[in-house]
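J.: My questions concern the predicted model and sequence given below.
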Amino acid sequence: MAAPAHPHADVEGDSTARRGTRGIFAGVALATCGVFAGVTMAPVVAYGITGSTFLAGMPIAVLLAGAGIGASRVTALISRYGHQKAFAAVYLLGAGACLLATVAVATASFALLILGLAGIGMGHAANQLARYAAAELHSEQRRPTVIGWMVWAQAIGAVLGPLSLSLAGRVATGLTLPVEAGGFLVGVVLFAVAAASHGRAPGYRAAQQPSPDAAALPAPAASSWRLPTVQIAVVTMAAAFGVMFLVMTVTPVHVHSAGHGVASVGAIMSAHTFGMFALAPLAGWLTGRFGSVPVIAAGLAALLLATVAGATAPAESQPLLAAALFALGFGWCLAFVAASALLSRGLVPTVRVRLQGRVEALTWISGSGAALSSGLLLGLVGFSGVNLLACGLLFAPLAVIVVHRGVVAQYRVRHA
């Protein structure tokens, strides 16, 4: 690589990367807040319209499917226009979808609600892919840390979104709208502001930042799926999403059925959310320090512990259930951040962007399937059975790591 033409070029590049990262971070925090503000009330709205507990769970599944479908579309836009324009366009789509959902609440239209949630899911795909866009602004050594902080940005939105509902409900009432429409109104505003925040980020096109290892790796997108590191990342992310959504989706029902009140349900799920997001910077640091594969292994171990604990914990024990759900969230976080770091290096940038979108689509669709099936499985095998089935999914990534153990050893030497 040629030396910088100007003695301060590296400093200026670092400054640009930091400004860009801050802009992306702000966009993710704002848009995630908008997503959670709307989605929190979506099952309540669906049940109020249809009177069906089964259909009440459909909005979340549709949002996850929308995120999966939207991921491949977002990466296509990034490859063609750069992340600024792509994210701005997708966030504006999210704002429009929230507006459509607001209309659905006002008119009691389940069909419009589902369409709106699908669009919100597509907007949320930008939040998920933002970790890769931010990582591309930095050296490969810093990318795991940056990915961890981008995941942490979602924690801000996940916490503040539901907290905004009280004020948002009063605003909706003042506008002669149902109180349940308030969360979607928040989404309209915050998605629009998130789109504007990307104007602060530096221009970026993946093809303009070749990886130092690019020449040594296959360029066709189809060939990249055969790389051991890609296979480990893909199977890990799909399994981690499947395990988390299988258990997480039915935990509130299990806890409430055991006689716990709303406060206990909230405390247990808060422990889970804390494990998922709050420690993401730590997961990024661990990945940068020890390498992706050891951190993936630690994440799978935590998920194994969580599912075994969930299967054996007495239903009346709030502390044990909270600990199990925390381990579930933290295990997912470790596996997710470390696997994402594997996909952020070592490929031609244009191929890498397409691959990231396809992997994102696969993982979110697997999460949607797990969320849809969890309620049925709860009725068939109970909460302990759901946990044990989720535990079984963990053997897939472990098997892939064992199959590629020789490559894993070489990878640790080069990148740990």
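T.: Nice, I can see it.
J.: okay, CA-based contacts and neighbour counts for the rest of this
T.: Will do.
J.: so after the strand or helix carrying residue 86, what's the next helix or strand?
T.: Element membership for residue 86 (DSSP states H and E) is helix 83-107. Sequence order places helix 110-135 as the next helix or strand after helix 83-107, per DSSP H and E.
J.: Got another one to weigh against that:
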Amino acid sequence: MSFETIQNQDKNGRLNAEIQGYVESHEKQRQLQKRTLSIVIASQIFGGAGLAAGITVGALLAQDMLGTDRYAGIPTALFTLGSAAAALLVGRLSQRKGRRIGLATGFLAGGLGAVGVVLAAIFNNLPLLFLSLLVYGGGTATNMQARYAGTDLALPTERAKAISMAMVFTTFGAVAGPNLVNVMGRFSVSIGAPALSGPFMLAAVAYIVAGVVLLLFLRPDPFMVAQAIAEKERHDRTEQPNNRITSVHKRGIVIGATVMILTQSVMVAIMTMTPVHMTHHGHGISDVGIVIGIHVAAMYLPSLITGVLVDKFGRTLMSYASGVTLLLAGLLAAFAPADSMVLLILALALLGLGWNFGLISGTATVVDATPPQVRAKTQGMVDVLIALAGASGGAMSGMVVEQTSFSTLSLIGGFLSLLLIPVVVWVRPKS
């Protein structure tokens, strides 16, 4: 036996002993849950700043480099498509190696993609831009999947609240990002780079810091501890069939996934074309930053209240609330005068709030339906579908606006969101 093999066995033995200590102690589990939330929160602050760059100036950068509005939705489609692949990879890596390795890898990949976008803008290289946007999507996917880390050791009655805690602090970075557009733009110009590459410089630093925080501090891994707890429960319940512990509730996964897919596609489609719509009607990039900043705040800041509501009133009711709120957002965006900052802000705030309702209620439904033995892998696959829905919404939004108008896009999105109600009614179990 080699010295390296002996070292690995010793390391694994110490790791298993450490995890076992948490399995045996409910108090240590609660302490680890609190510590996990604090670390995830720290990473989410930086992750939020990273994702905001693509939302705010991605479409404008494509418009500038391509010279047309027709394909302005392509950047959103690309980094959302990249996030779909990353969601699958991060989910599978988390299932095998734990949240720490999976999430850190995703954030670091997102940072590398942001660096590539900056280089593509400097050298006006479209192939590099498209490739880098795909890789940049890894940060977006990871920022979304980090919300699951907060639920691994949470009690069933506190899962939505744990999701909301992980999400709400994304607000700080996500709101700061769009409002630093001018600052980063001036900085990038001062070093000889295009102004629109500035926010992606911020994204590169933010994503890399988020990855390093998780890599260094998310120990012991909450997902590995949750798996060990589930395995112990399986052995303790010898009088019951094993599938009582490991069964997957497919109906719950279908409901949760459907809610998140519809809310994501509607939100991404309208959000993507809002900056283009605003610049066509005389608004400057600082106005765009304000509207998108408030939109992103509405996506994440209400999370603490939403989590409590989802736990108290149920996943289904809040899914209905999501559909109605998104409908109101679509109607307001469609009929608001293009020069009215107040109404545009209100429309995009409602759009973010409806997405928030749908994401937290849908996420909680998926977590409820999956045991730890398959949870991370299943969550990754669900997030793939969510990302693909967002990619479709982003890609189609520019074409719809080119052929019709921003108002038509908003109306389509608003009425599409109403499908949430009949779908949830149809799929949920009969009494």
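T.: Good, I have the coordinates. Small disclaimer: the values here were computed from a predicted structure and weren't measured.
J.: TM-score of the superposed pair?
T.: Scored by TM-score structural alignment, normalised by the length of the first structure, the superposition of the two chains gives a TM-score of 0.85; 399 aligned residues with a C-alpha RMSD of 3.0 Å.
J.: Measure how the helix holding residue 86 of the first structure sits relative to helix 110-135, angle-wise.
T.: For helix 83-107 of the first structure and helix 110-135, the angle between their directions (axes from the mean of the first three to the mean of the last three C-alpha atoms, to 10 degrees) works out to 160 degrees.
J.: tell me, helix 83-107 of the first structure lands on which residues of the second structure?
T.: Here helix 83-107 of the first structure aligns to the second structure at residues 99-123, judged by TM-score structural alignment.
J.: Next, the mean deviation of that stretch compared to the first structure.
T.: Relative to the first structure, and after both are superposed, stretch 99-123 of the second structure has an average distance of 2.0 Å to its aligned residues, where the measure is mean C-alpha distance after the TM-score superposition for the first structure.
J.: Buried ones in that stretch, by neighbour count?
T.: Within stretch 99-123 of the second structure, the residues that qualify as buried by neighbour count (16 or more other C-alpha atoms under 10 Å) are 99-122.
J.: hmm, back to that, can you get me the centre-to-centre distance for the helix holding residue 86 of the first structure and its chain?
T.: Distance of helix 83-107 of the first structure from the chain centroid (C-alpha atoms, centre = their mean, to the nearest Å) equals 18 Å.
J.: repeat for stretch 319-329 of the second structure
T.: Centre-to-centre, stretch 319-329 of the second structure and its host chain are 19 Å apart (C-alpha atoms, centre = their mean).
J.: If we ignore the residues flanking it in sequence, what's nearest residue 84 of the second structure?
T.: When the adjacent residues along the chain are set aside, residue 84 of the second structure lies closest to residue 384, with 4.2 Å between them (C-alpha to C-alpha, 6 or more residues apart in numbering).
J.: Burial check on the one you found, number of neighbours?
T.: Applying other C-alpha atoms under 10 Å, we find 25 other residues in the vicinity of residue 384 of the second structure.
J.: got it, and residue 287 of the second structure?
T.: 18.
J.: list the contacts for it?
T.: Going by C-alpha atoms under 8 Å, 6 or more residues apart in numbering, residue 287 of the second structure touches residue 341.
J.: For it, give its distance to residue 118 of the second structure.
T.: Computed as C-alpha to C-alpha, to the nearest Å, the residue 287 of the second structure to residue 118 of the second structure distance reads 23 Å.
J.: same deal with residue 137 of the second structure?
T.: Distance of residue 137 of the second structure to residue 118 of the second structure, computed by C-alpha to C-alpha: 15 Å.
J.: same question, residue 152 of the second structure
T.: Distance, residue 152 of the second structure to residue 118 of the second structure, using C-alpha to C-alpha: 36 Å.
J.: returning to what we had before: just the element for the equivalent of the residue nearest to residue 84 of the second structure over in the first structure, please.
T.: In the first structure, the residue equivalent to residue 384 of the second structure is residue 361, according to TM-score structural alignment. Under the criterion DSSP H and E, the helix or strand holding residue 361 of the first structure is helix 349-393.
J.: Which residues does the helix or strand following that helix contact?
T.: Following the chain from helix 349-393 of the first structure toward its C-terminal end, the next helix or strand by DSSP H and E is helix 395-403. Where contact means C-alpha under 8 Å, 6+ apart, the residues beyond helix 395-403 of the first structure that reach it are 231, 232, 235, 236, 239, 297, 408.
J.: returning to what we had before: which ones are touching the match of residue 384 of the second structure?
T.: For residue 361 of the first structure, the contacting residues are 67, 68, 69, 70, 71, 72, by C-alpha under 8 Å, 6+ apart.
J.: let's see it at 7 Å
T.: By C-alpha atoms under 7 Å, 6 or more residues apart in numbering, the contact set of residue 361 of the first structure is 68, 69, 71, 72.
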